[in-house]
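Colleague: Next comes the sequence, and after it the predicted model I'd like to discuss.
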Amino acid sequence: MFKSEELLVNTFVNHLEVENRSLNSWILREVDCWQGRADVVKVNSHETVIYITDNQRKLLKQLTCANIISVLHYGSPRTKEFLYNHLGTKNIDSWLKELLFEDIITEIAHDKFVISSNFKLPHLDLCAYEIKLYDWRRALYQAIQYKGFSNSSYVVMPKRNVGPAIKNIEAFAANNIGLIHVDDEGKCEVVLKSIKSKPRRKSFNIIGTGIALETLNSKLMHRV
């Protein structure tokens, strides 16, 4: 029997670590991407080597920078005025300078910006988990919020307490939220799978990518 959520979290993380021993997969805890604080996030990388500097990674974690990057493209330039209007603020000039300096964006003409051809945002899949002992409604609400930055989202509960959630499984399915239960021996079973999808907010996903890269194993990351 799980006497605390911390014990349940630790048990579930141990399960994930056993199942995901690849260097292309790693686990994060207490992840805040402006959509609440996810208890656990599993990261899967589609790339064996990631070329990104520490300063670039730090900028990805900044909300304003993530918002700027999210609306820029490699080929079609956006004007500074467009960025002002789209982001609802003119307080972005200092961030534009930093993004330019770190070669994340390029100014191809006066006040016209694109994503730098030298910068590639790493392709990561983020799977968020909200872990609760009893309150499935609160867990479901939180897991839905995590869809803002993640590709999939789950609620994790003890097997002995998951009955009410299963009785309301339609609410999980309607929001594409998966459900997992954990028995007293630590065995995990997927009751409902969350189908991988595009995050609802690109900027929040960029922040999540920055946070994920912060804890990336040095064997996977190649800093330049």
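Modeller: Yep, that arrived. Residues are numbered from 1 along each chain as shown.

Colleague: Every contact and neighbour count from this point should use C-alpha atoms.
Modeller: OK.

Colleague: out of all of them, which helix in the protein is the longest?
Modeller: The single longest helix within the chain, with elements called by DSSP state H, is helix 5-19.

Colleague: Now do the helix or strand just after that one: which elements does it pack against?
Modeller: Sequence-wise, the next helix or strand downstream of helix 5-19 (DSSP states H and E) is strand 25-32. Counting contacts by 3 or more Cα pairs under 8 Å, 6 or more residues apart in numbering; DSSP states H and E, strand 25-32 packs against helix 5-19, strand 37-45, helix 202-214.

Colleague: next up, a second structure to put side by side with the first:
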Amino acid sequence: MAIRLSDVTDLYESKESTLIDSFESYLMQSSSKKHSALIRELDCWQGRADVVAAYVNEDWSLPQGAEHIISRLGPAQLLSVMFPKKKQKFKDIISLSGLSESTVRRHLKELLEADLIQKFEPDSYTLHPKVILPNVTFHAYEGKLHNWKRALYQAINYLGFAQYSSIVMPERYIKAALENIDHFKINGIGIISVSNQKYKVHLKPRKNRPRKKSFHLVGIGKTLFYVNQSNICNASEETNSRLPGI
């Protein structure tokens, strides 16, 4: 039995996951800028964003396995107050990170063992000279069927780690959000509607500086892990495709 176009639209409007699936496919197919990664349900301590488009520059250098450490909030909080040349005293790291002395000691040991930082006497630290943290731009998308207020609230939270944030809703229910567009403008949140597999940008998001560097670093770590896993899977699939049939 043939599916009518109206049936597809109704499906968007009745199931949030279908809305997000479709929008993710749209991003993969029609983006003018190549994504390094499209990640579902990315959690950077600001709620789980439905879809996050991550753009990673190529000029970075990290020790092997560093993404596992950076993706955890504790180590990320310490890295967020470290610099390549400026030495940070232990007491200042405690004050700036907001962590306890024992927790800072534990994470410093972990970062030293991973060659992410280096130690100077007496008890001061910098980023390791060989470490170049990736420059990553995040655009977080929050999909909602009806509740634009909830979508806006969550989209604002994502600015804790992302430079851009937008909501995605079915066109049939976007009217209420557009009637309150000033709330989105004030907070720099974009508005996108979906209709019959077409997408319309009603308001472009404003670029934001992530509110917390540590949350942004967590996102970087998780993105690098995702990209590495994707590369491993792609390499495995390519190898298997060359194997003779059984």
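Modeller: Happy to help now that I have it. Quick caveat, the model's predicted, so the values are computed rather than measured.

Colleague: ok so, going back, quick one: the longest helix of structure 1 to structure 2 mean distance?
Modeller: Aligned to structure 2 and superposed, helix 5-19 of structure 1 gives a mean residue distance of 0.5 Å (mean Cα distance after the TM-score superposition for structure 1).

Colleague: so where is that helix in structure 2?
Modeller: Mapping helix 5-19 of structure 1 onto structure 2 (TM-score structural alignment) gives residues 16-30.

Colleague: Let me see the residues that make contact with the matching stretch.
Modeller: 11-13, 35, 38, 50-51, 143-145, 169-170, 197 (Cα atoms under 8 Å, 6 or more residues apart in numbering).

Colleague: how about residue 94 of structure 2, what's its partner in structure 1?
Modeller: Checking TM-score structural alignment: residue 94 of structure 2 goes with residue 84.

Colleague: With residue 194 of structure 2 instead?
Modeller: Looks like residue 194 of structure 2 aligns to residue 182 there (TM-score structural alignment).

Colleague: Just the buried positions in whichever strand or helix holds residue 234 of structure 2, please.
Modeller: Element membership of residue 234 of structure 2, judged by DSSP H and E, is helix 213-242. Residues 213-227 are the ones in helix 213-242 of structure 2 that count as buried (16 or more other Cα atoms under 10 Å).

Colleague: nearest to residue 241 of structure 2, of the residues you listed?
Modeller: Residue 241 of structure 2 has its nearest neighbour among the buried residues of helix 213-242 of structure 2 in residue 227, at 20.9 Å by Cα to Cα.

Colleague: Pull up the gap between the closest one and residue 200 of structure 2, please.
Modeller: According to Cα to Cα, to the nearest Å, residue 227 of structure 2 stands 29 Å off from residue 200 of structure 2.

Colleague: Likewise for residue 104 of structure 2?
Modeller: From residue 104 of structure 2 to residue 200 of structure 2 the distance is 47 Å (Cα to Cα).

Colleague: These two: who's more crowded?
Modeller: The neighbour comparison of residue 104 of structure 2 against residue 200 (other Cα atoms under 10 Å) goes to residue 104, with 21 against 12.

Colleague: counterpart of residue 115 of structure 2 in structure 1?
Modeller: In structure 1, residue 115 of structure 2 lands on residue 103 (TM-score structural alignment).

Colleague: isn't there a helix covering that match?
Modeller: No - using DSSP: H, G, I helix; E, B strand; the rest coil, the assignment for residue 103 of structure 1 is coil, not a helix.

Colleague: quick one: residue 189 of structure 2 and residue 167 touch, right?
Modeller: Yes - contact criterion Cα atoms under 8 Å: residue 189 of structure 2 and residue 167 qualify, at 7.4 Å.

Colleague: Could you name every residue contacting both of those two?
Modeller: 152, 155.

Colleague: burial of residue 37 of structure 1, as a residue count?
Modeller: 17.

Colleague: Residue 65 of structure 2 matches what in structure 1?
Modeller: In structure 1, residue 65 of structure 2 lands on residue 55 (TM-score structural alignment).

Colleague: Also residue 164 of structure 2?
Modeller: By TM-score structural alignment, residue 164 of structure 2 lines up with residue 152.

Colleague: Next one: its match from residue 109 of structure 1, what distance?
Modeller: 39 Å.

Colleague: same deal with residue 94 of structure 1?
Modeller: 18 Å.

Colleague: Please apply the same query to residue 168 of structure 1.
Modeller: 55 Å.
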